[in-house]
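1. Quick check, what structure comes out for this input:
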Amino acid sequence: MDIEVEETVGELRQYFKTGKTKSVIWRKNQLTALLDLVHENEDAIFKALHQDLGKHPVEAYRDEIGAVEKSANNSLSCVEKWMAPKKSNIPLLFQPAKGEVLSEPLGVVLIFSSWNFPIMLALDPLIGAISAGNVVVIKPSEQAPACSSFLANTIPLYLDSNAIKVIEGGAHVCEQLLLQKWDKIFFTGSPRVASIVMSAAAKNLTPVTLELGGKCPAILDSLPKPSDFKLAVKRIVGGKWGPCSGQACIGIDYLLVEEKFSSALIELLKKIIRRFYGENPKESKVISRIVNKQHFKRLCNLLKDPLVANSIVHGGSVDEENLFIEPTILLDPPLDSPIMTEEIFGSLLPIITVNKIQGSIEFINARPKPLAIYAFTKDETFKRQILSETSSGSVVFNDTMVQFLCDSLPFGGVGQSGIGRYHGKYSFDTFSHEKAVMHRNLILEIEPRYPPWSNFKLEFLRLAYRLNYFGLLLHMLGFKLGLIRRT
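-> I've put the predicted structure just below:
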């Protein structure tokens, strides 16, 4: 496998040098083929996602297949415009001249995808890499083996196998991949593994995009209208347990609310959970399971502390054989317990009460920067306060998760929640280098740029830098002053 990885990367680099992937025709053909892949293999994708994660077909389409189709169609319609050189205004000081910015592919790209959305988190970055004209290796997560196998067996049937390859395997394969020289590494996963990826990338000064996670908070302000309160809680339930049973980097990790509203909130949460998942969620067949026993035991361990267990106000039942944990609500668990210091990434929702909702800002700021903040409020002053006084990858007011599906907004983290951004044009930019190009002529020359130096030349240059428009004056008077001459 070690030799195979090295040979694969070498083959990709040689193919990239042919320039075939830079053409708009190649890029559009690959995007069209990718759309064919998901359209013609929808049932196979549903089956693989159910096998790995127990995802219902509707959830699988909403979060994976549909998201890929939307992204590919958007890139297909826009890629030619994205590729076009962009004119740049050149200050008068440098005239006569013209400038432009050319987007060129980075080269050989490595994409590490994650197990929680194993199809979408492999193909969505791939769409950006293809649109930018790169050659790509995809390393699917071994923790979603059915989806990994699907990608490895199906992608070569649709996409250019000289330019896009899938390499399966576990930790050893990842190590071998990281020993190679890449022009870009795109990683989705945990901060712990991201530090390993970044360390390896640093040896070759390889740029990285790291899509990580963090404890994403939701803030529920007072909403006097019962209909607003009900809709907000409905969206909170959807943002916590809807995507992969809470195993989502942008899922709600904990909920902040004023203490006086906590009882009403809990009762409505219970009611909506029953409506979504029935009296026995395990039998509903509409909620995903925990990915494997390791993660199942990790989540169970979060509840082992007696003080944490005593804070459970709903749910708490587990089924190890089926890797199922009931949607569980906890009220004010100890803030120093692992459930409040580690990313949950599962179906447990702590509710933290505060005296005044403005105190939620201080609470969030005392912790690492999250990937997303969700705030349900109609208070415009409070909105501005959240935006100005907190830092996060994104902020969503009065909804959850929807920012991930919006191609016109960048998606990415800050601090421990990630580095870089993607989606839509931002994906194209992530996998491109913007090359600056200036065109000058050989007609006019500014003599003070050259030795021998004098005080007059110093004052001339000082004035020229301070006043960009001074270049116009140079053109008007340069010949008379002898400072500009024809070459």
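2. rest of the way, CA atoms for contacts and neighbours
-> OK.
3. which residues of the stretch 201-350 of the chain fall in strands?
-> Per DSSP state E, counting those that start in this stretch, the stretch 201-350 of the chain carries strands over the ranges 208-211, 217-220, 254-258, 312-314, 318-319, 324-325, 328-331, 348-354.
4. to compare against the first, here's another:
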Amino acid sequence: MDPFEDTLRRLREAFGAGRTRPAEFRTEQLQALSRFLQDNRKLLQDALAQDLHKSAFESDISELIMCQNEVDLALRNLHTWMKDEPATNNLLTKLGSAFIRKEPYGLVLIIAPWNYPLNLTLMPLVGAIAAGNCVVLKPSEMSKGAEKVLAEVLPRYLDQSCFAVVLGGPEETGRLLEHKFDYILFTGSPRVGKIVMTAAAKHLTPVTLELGGKNPCYVDDNCDPQTVANRVTWFRYFNTGQTCVAPDYVLCTPETRERLLPALQSAITRFYGEDPRSSPDLGRIINQKHFQRLQALLRCGRVAIGGQSDESQRYIAPTVLVDVQEAEPVMQEEIFGPILPILTVGGLDEAIAFINRREKPLALYAFSNNNQVVKQLLERTSSGSFGGNEGFIYLTLSSLPLGGVGHSGMGKYHGKFSFETFSHHRACMLAPPGLEKLNEPRYPPYSERTQQLISWALSFPTCTLL
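-> Now for the predicted structure:
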């Protein structure tokens, strides 16, 4: 028996009946999602603490508040987003109206990861609901606390004829992907992203892939090392480094490295205390498998700061590695943990060359007191997002999209971008049924005069008529 067949059939029937299309229905479901977040705040915080040892502060600012803001934005703007978008006519189509209609795709599958198990499940869900789709949510089986709340509590708030939460590991996800969906959004590793894209290709299903990668962080000689250290420390060790847009390695000159190391040590101590293991603000690694993987990476290069670990608690101290070689494992895979390698380069040009010979990252960061250095990094590299003298705080802006490029993903979402991602942009042209005499020049037999007339008409755009 196929465990998903009945669920998917129910959702497809609901979409076929047009249940999700009215603005009133979309609004009701978004309001219900808002109530879910408000009614279950403590339950959700506890689930995140269970899964990742997240503090209430980290849970709020990176998960609950961002999800609530996304819902509020969609509710404020839904009717505007849903409006037909006028398009410019030419003289040949002047008597008709041209416009773009935003239509739901149909049945959407959202496959979420474990590192931000609420944010990366619910934020795309907001866009899919706003766009009028039926949705299957597949939360990660690794974040068991969040998975339980999403599976048992969320369905009480949403219309279960249009939305479903399905559970399982890689085997069940593989079986789920055998079914035809109308759109798939996946967040995870490039390796699994290829599996998802291969499965989607069998049905010609469009996809958004939010993948990871090695995010470079260039630190210029002309900087205040303590300011840089404060910002890099917070963004590297936030959520215990288990963030897809966290700085994954630092590039700087040997001189800047020597100035940066004591500043990093100072920041780590101020943020997490002399014994970070006892800090309420430092989380834990998600499971034993990832802990073992990260412990192996600690053998790369030389530990300059931190390096302590405790397998019984899945604890790894905020760590800085130096004397790392590019060929070592820590530079070949996304770290996804509280480890920061520092590699030395001769300067800006060498750093740019280093970045550009690797796969395009999801995020890239540059720190310098010289604006021209930051601009050079921005203009001469490519990445999903860019931060100049800042980390991934831009994720709090719904006006900016989240998305990768090349190996780090394709497509984007957040705010209106989510609505656009989950909407089919249907090109529409409405013409009057009469006035056929005006169409005669476009019909055969063609003459040189009609060719000139049609060519002229095609070359002149006119004002939009709706």
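5. Fetch the TM-score of the aligned pair.
-> Once superposed, chain against chain, the TM-score is 0.96 (TM-score structural alignment, normalised by the length of structure 2); 461 aligned residues with a CA RMSD of 1.6 Å.
6. Can you say which of the strands of the stretch 201-350 of structure 1 is nearest to Ile290 of structure 1?
-> Of all the strands of the stretch 201-350 of structure 1, strand 324-325 sits nearest to Ile290 of structure 1, with 6.0 Å by CA to CA.
7. Give me the contact list for that closest one.
-> With contact meaning CA atoms under 8 Å, 6 or more residues apart in numbering, strand 324-325 of structure 1 is reached by 282, 289-290, 296, 316-319, 347.
8. Out of those, which sit inside helices?
-> Under the assignment DSSP state H, the contacts of strand 324-325 of structure 1 contribute 282, 296 to helices.
9. now, among the contacts of strand 324-325 of structure 1, which is nearest to Met340 of structure 1?
-> When those are compared for distance to Met340 of structure 1 (CA to CA), Ser347 comes out closest, at 13.8 Å.
10. Structure 2: which residue goes with that closest one?
-> Per TM-score structural alignment, the equivalent position to Ser347 of structure 1 in structure 2 is Pro338.
11. Excluding sequence neighbours, find me the nearest residue to its match.
-> Excluding the flanking residues, the one nearest Pro338 of structure 2 by CA to CA, 6 or more residues apart in numbering is Gly241, at 4.5 Å.
12. likewise Ala152 of structure 1?
-> Nearest residue to Ala152 of structure 1 in three dimensions, chain neighbours excluded: Val166, at 5.2 Å (CA to CA, 6+ apart).
13. correct me, but that neighbour touches Leu151?
-> Yes. At 7.1 Å, Val166 of structure 1 counts as touching Leu151 under the criterion of CA atoms under 8 Å.
14. Quick check: neighbours shared by those two?
-> Taking CA under 8 Å, 6+ apart as the contact rule, Val166 of structure 1 and Leu151 both touch Pro140.
15. coming back round to it: against Ile316 of structure 2, how distant is the match of Ser347 of structure 1?
-> Distance, Pro338 of structure 2 to Ile316 of structure 2, by CA to CA, to the nearest Å: 7 Å.
16. who are the neighbours in contact with Ser311 of structure 1?
-> Contacts of Ser311 of structure 1 by CA under 8 Å, 6+ apart are 330-333.
17. and if we set it to 6 Å?
-> With contact taken as CA atoms under 6 Å, 6 or more residues apart in numbering, Ser311 of structure 1 is in contact with 330-331, 333.
18. Let me know the distance separating the aligned partner of Arg293 of structure 2 in structure 1 from Pro368 of structure 1.
-> Using TM-score structural alignment, the equivalent of Arg293 of structure 2 in structure 1 is Arg298. Arg298 of structure 1 sits 21 Å away from Pro368 of structure 1 when distances are taken as CA to CA.
19. Could you do Ser190 of structure 1 as well?
-> 14 Å.
20. With Thr188 of structure 1 instead?
-> Relative to Pro368 of structure 1, Thr188 of structure 1 is positioned 18 Å away (CA to CA).
21. Equivalent analysis for His439 of structure 1, please.
-> 46 Å.
22. Could you give me the ChimeraX selection string for whichever of the contacts of Ser311 of structure 1 are buried?
-> Of the contacts of Ser311 of structure 1, the buried ones can be selected in ChimeraX as follows, counting by 16 or more other CA atoms under 10 Å:
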select :330,331,333
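23. need the contacts of Ser311 of structure 1 in CSV with distance to Pro306 of structure 1, can you?
-> Output for the contacts of Ser311 of structure 1, formatted as CSV (distance: CA to CA, whole Å):
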residue, distance to Pro306 of structure 1
Leu330, 12
Leu331, 13
Pro333, 10
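24. for the contacts of Ser311 of structure 1, which one is nearest Lys356 of structure 1?
-> Taking the contacts of Ser311 of structure 1 together and measuring to Lys356 of structure 1 by CA to CA, the closest member is Leu331, at 16.7 Å.
25. residue in structure 2 matching that closest one?
-> By TM-score structural alignment, Leu331 of structure 1 lines up with Val322 in structure 2.
26. residues making contact with stretch 156-173 of structure 1?
-> Contacts of stretch 156-173 of structure 1 (CA under 6 Å, 6+ apart): 12, 30, 33, 135-139, 142, 152.
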